[in-house]
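Trainee: Got a predicted structure plus its sequence, pasted below:
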Amino acid sequence: MARIDVPEDSPFGPDHLPYGVCAPRAGERGGARVCTRLGDVVVDLSLALDDPDFANASLDAFLARGVRHWRDTRDRLRALVDGAIPDAAVHPLAEMDSLLPIRIGDYVDFYASIDHATNLGLLFRPDSEPLLPNWRYLPVGYHGRAGTVVVSGTDIRRPRGQRRTDSGAVDFGPSRRLDIEAELGFVIGVGSALGTSIATGEFADHVFGVALVDDWSARDIQAWEYQPLGPFLGKSFATSMAAWITPLSALESARIPLPDQHPEPLPYLRETENWGLDIAISVSWNGTLVSTPPYARMYWSPAQMLAHLTVNGAATRTGDLYASGTVSGPDPSERGSFIELSWGGSAPIALNGEQRTFLEDGDEVVITATAPGTGGSRIGLGEVRGRVLPAHER
């Protein structure tokens, strides 16, 4: 039996205990299993808790069992890590590969930051109101492509598509304005039947936890295609998700009221609990910190997003993912995308002695985040990392 000593300042201490799926690196024996992370080790939960739901390459079987089982399992896990853990269940993080932790059936991306929406409105419609008339009435969103959600650390191939040139001509080729979007994703544990809806007060009965997301965006492809039906090829080529899902129960101390909403939301969007989240996000570009978006500024809560997603009777399923949209704040240093940081390319960013606007081949972006933990510590969400590869040539 092993006791795991974790430094008090570790972002992966006993107040956190996120869930992921790990497998031994190539050449080692053993298959993928559901694990938790404690400091710099991972714990195989199929062995540590003797639970067959964890002997899988996905969290889905565990998630489908519901909120009472999630809480009971967390209590068992807390008791386990405070004592001794079977030696066979403990592995150094460095010797394991992290896999996509859920089987994603559907993916929805929202547009819930008032600062991000205002910035893009000013960029794209400088002579009009930055927010469109519906923005304060409903959480605007679109359906993304679940099949191109990849786990953190996966290289991102530069997309190709149609682009409109400065002269007004239309050509085809690799995106010249490749961007990132720092977001927070929400993982559905218990779905809802077709024709039903989920109330804001039922949010925690359906959503298991959160994970950082980077919704890669080809701004030039997007700008030409998005009217009148919205994003398509400019967004569908890749979305990166953290390997570790932080359960909502680890974020109790991070819950805060939303900013004031005007006008008052319609009845189905009114909240009965506080589901604003005090999460501090950091964006690093080639090793340089370039932005610190504050999730606490988000206008729409994840409970409101889920209520709107299902109010028309749309079904949800275990493993579905929906994300907040770009997280940005009012200060220029808090913008969660490079189109905002560079103000549409007109204000280059100083990066390692260069003046940069959008991503070049070989660039790497790392998104991290921290939040208040339940025991007075500060927990760290699993990172999202991705490196840009050149476009495929045909």
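Mentor: Sure, I can see it.
Trainee: From now on I want contacts and neighbour counts done on CA atoms only, so please keep to that.
Mentor: Will do.
Trainee: Same question for stretch 348-364: list its buried residues.
Mentor: Pro348, Ile349, Arg356, Thr357, Phe358, Leu359, Glu360, Glu364 (16 or more other Cα atoms under 10 Å).
Trainee: Run through who's touching it.
Mentor: Contacting residues not belonging to stretch 348-364 are listed as 158, 176-179, 285-288, 338-339, 341-342, 345, 347, 385-390 [Cα atoms under 8 Å, 6 or more residues apart in numbering].
Trainee: Over to stretch 85-103?
Mentor: With Cα under 8 Å, 6+ apart as the contact definition, stretch 85-103 has outside contacts at 1-3, 19-25, 34, 40-45, 47-48, 57-60, 150-151, 241-245, 319-320.
Trainee: Take this one as well and set it beside the first:
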Amino acid sequence: MAEPVLRSFVAAANAPDCDFPIQNLPYGVYSRAGGAPTCGVAIGDMIVDLAACEARGLIEAQGTFSSPRLNDFIALGRPAWDKVRADLTRLLAEDANPDLPLVPMAEATMHLPIEVTEFTDFYASKNHAFNVGVLFRGPDNALPAQWTHMPIGYNGRASSVVVSGTPLHRPMGQLKGESGPVWGPCRRLDLELELGAIVGGETELGTRVSVAEAEAMIFGYVLLNDWSARDVQAWEYQPLGPFQAKALGTTISPWIVTSAALEPFRCAGAERVDPLLPYLQEERPGLYDLTLGWTMNGQTMAETNYNVMYYSSAQQLAHHTSSGCPMRVGDLLGSGTISGPSVEETGALLEMTKGGKSPVKVGEAERTFIEDGDEIGLYGFAKGAGYRIGFGPCTGTILPAKE
């Protein structure tokens, strides 16, 4: 006989399509009108004020929830994460009736949940890497020789990571002209559907971590849109890779879904092509059964699953330290664009429109790339028995370039 689904006294949290049931309890930073940003946990249509909870002695986190960012709490480590999660689950249960400080989500403004110390973006979906490689190099040379042996990535700009709802201006840049570069606004602006991992542990310069150790260091995950100026990238990326094409902005969702909340949905990823070197081998499957998709101006454009990925976040983190590179609490690791095998599962317009050659319908209009005024939204959730673990909104609107 199946166990009954755990329920909360917050009624909205018990709806089967609610992103924030008691099984989730994601962390974020919010403020109310006239107030300072503070840490909270989402439950149904409410936010638990964590600083107020700690002040009342309901939870213990060494005063870290009074900070306007979650880094100090995350730095306490997994025992503290587990204890606060267990206490909140007890306090929010259906048969509990504590005088909890709850704030309606409708009255809250969400902020960047962490101080992003560093940002690294990877390229870990075989479908995406192959599709993009075909556009530029043909099917015989689509994947670089090293792709099936290690996670490929680049160091991005932490300073341009923004929270959901922040509008971004179309970037200006050097573009390839008929006889050399021209200066102008990006003409081929794109999105990238990704999942971002929040690093919750420190390593020292010269230290490497195993995949298992890396997994234990990951606090949780956010939806991530790594906006991409494809024409700027095409002109600049050889031989050192993306630079200004990726610096215009990276949007993340305001709620961090913890690795503990996703644990029941752990699963294997894409079939391995080549055996990995020992330092990248996993002791257990490292991906999650997560439905992920994106919308343009409210219209669903594509939907896929995180389990199509070739490398997990733990493998990416282990590889990141393989040179002895130090990691810090608040580092953000982007998964890379997540795409399934069909056009309806692609996580970027570059793939969906075959490099701009096959326009797609958005309402009554057509698109090859993003136009000014377009709003891109990402969504993601895992389905449990009678509940779902969701990430909430991750949206951004493109404004005209500042010429």
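Mentor: Cool, got the structure. What you see is a predicted model, and the numbers here were worked out from it, not measured in a lab.
Trainee: still on that earlier bit, give me the buried entries from the contacts of stretch 348-364 of structure 1.
Mentor: 158, 176-179, 285, 338-339, 341-342, 385-389.
Trainee: I'd like to know which of these is nearest to Tyr142 of structure 1.
Mentor: Set against Tyr142 of structure 1, the nearest of those by Cα to Cα is Asp179 (18.2 Å).
Trainee: What is the equivalent residue in structure 2 for the closest one?
Mentor: Counting by TM-score structural alignment, Asp179 of structure 1 corresponds to Asp190 in structure 2.
Trainee: Surely that match is in contact with Met352?
Mentor: No: Asp190 of structure 2 is beyond contact range of Met352, at 10.7 Å (criterion: Cα atoms under 8 Å).
Trainee: For the counterpart of Asp5 of structure 1 in structure 2, give me its contacts.
Mentor: The alignment partner of Asp5 of structure 1 in structure 2, by TM-score structural alignment, is Ala11. With contacts defined as Cα under 8 Å, 6+ apart, the neighbours of Ala11 of structure 2 are Gly44.
Trainee: Next one: Ala11 of structure 2 from Asn97 of structure 2, what distance?
Mentor: For Ala11 of structure 2, the distance to Asn97 of structure 2 equals 13 Å [Cα to Cα, to the nearest Å].
Trainee: likewise Leu189 of structure 2?
Mentor: 50 Å.
Trainee: list the contacts for Ile338 of structure 2?
Mentor: 124-125, 128, 192-194, 304-306, 308-309, 346-347.
Trainee: now do 6 Å
Mentor: Ser125, Leu193, Glu194, Gly347 (Cα atoms under 6 Å, 6 or more residues apart in numbering).
Trainee: Out of these, which end up buried?
Mentor: Buried among those by 16+ other Cα under 10 Å: Ser125, Leu193, Glu194, Gly347.
Trainee: Which of the residues you listed fall in strands?
Mentor: Leu193, Glu194 (DSSP state E).
Trainee: Widest-spaced pair of the buried ones among the contacts of Ile338 of structure 2?
Mentor: That would be Ser125 and Leu193, which, of the buried ones among the contacts of Ile338 of structure 2, are the farthest apart (Cα to Cα) at 10.9 Å.
Trainee: The stretch 1-150 of structure 1: strands as residue ranges?
Mentor: Under the criterion DSSP state E, counting those that start in this stretch, the stretch 1-150 of structure 1 carries strands at the ranges 19-24, 33-38, 41-44, 90-92, 96-99, 107-110, 141-143, 149-151.
Trainee: Can I get the ones you listed in JSON lines including distance to Gly191 of structure 1 and mean neighbour count?
Mentor: Below are those laid out as JSON lines (distance: least, Cα to Cα, whole Å; neighbours: other Cα atoms under 10 Å):
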{"stretch": "strand 19-24", "distance to Gly191 of structure 1": "19", "mean neighbour count": "24"}
{"stretch": "strand 33-38", "distance to Gly191 of structure 1": "21", "mean neighbour count": "26"}
{"stretch": "strand 41-44", "distance to Gly191 of structure 1": "26", "mean neighbour count": "24"}
{"stretch": "strand 90-92", "distance to Gly191 of structure 1": "32", "mean neighbour count": "18"}
{"stretch": "strand 96-99", "distance to Gly191 of structure 1": "23", "mean neighbour count": "20"}
{"stretch": "strand 107-110", "distance to Gly191 of structure 1": "13", "mean neighbour count": "22"}
{"stretch": "strand 141-143", "distance to Gly191 of structure 1": "17", "mean neighbour count": "16"}
{"stretch": "strand 149-151", "distance to Gly191 of structure 1": "19", "mean neighbour count": "22"}
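Trainee: would you list the ones you listed in TSV and tack on distance to Leu123 of structure 1?
Mentor: Formatted as TSV, the strands of the stretch 1-150 of structure 1 follow (distance: least, Cα to Cα, whole Å):
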stretch	distance to Leu123 of structure 1
strand 19-24	39
strand 33-38	42
strand 41-44	45
strand 90-92	47
strand 96-99	37
strand 107-110	19
strand 141-143	19
strand 149-151	28
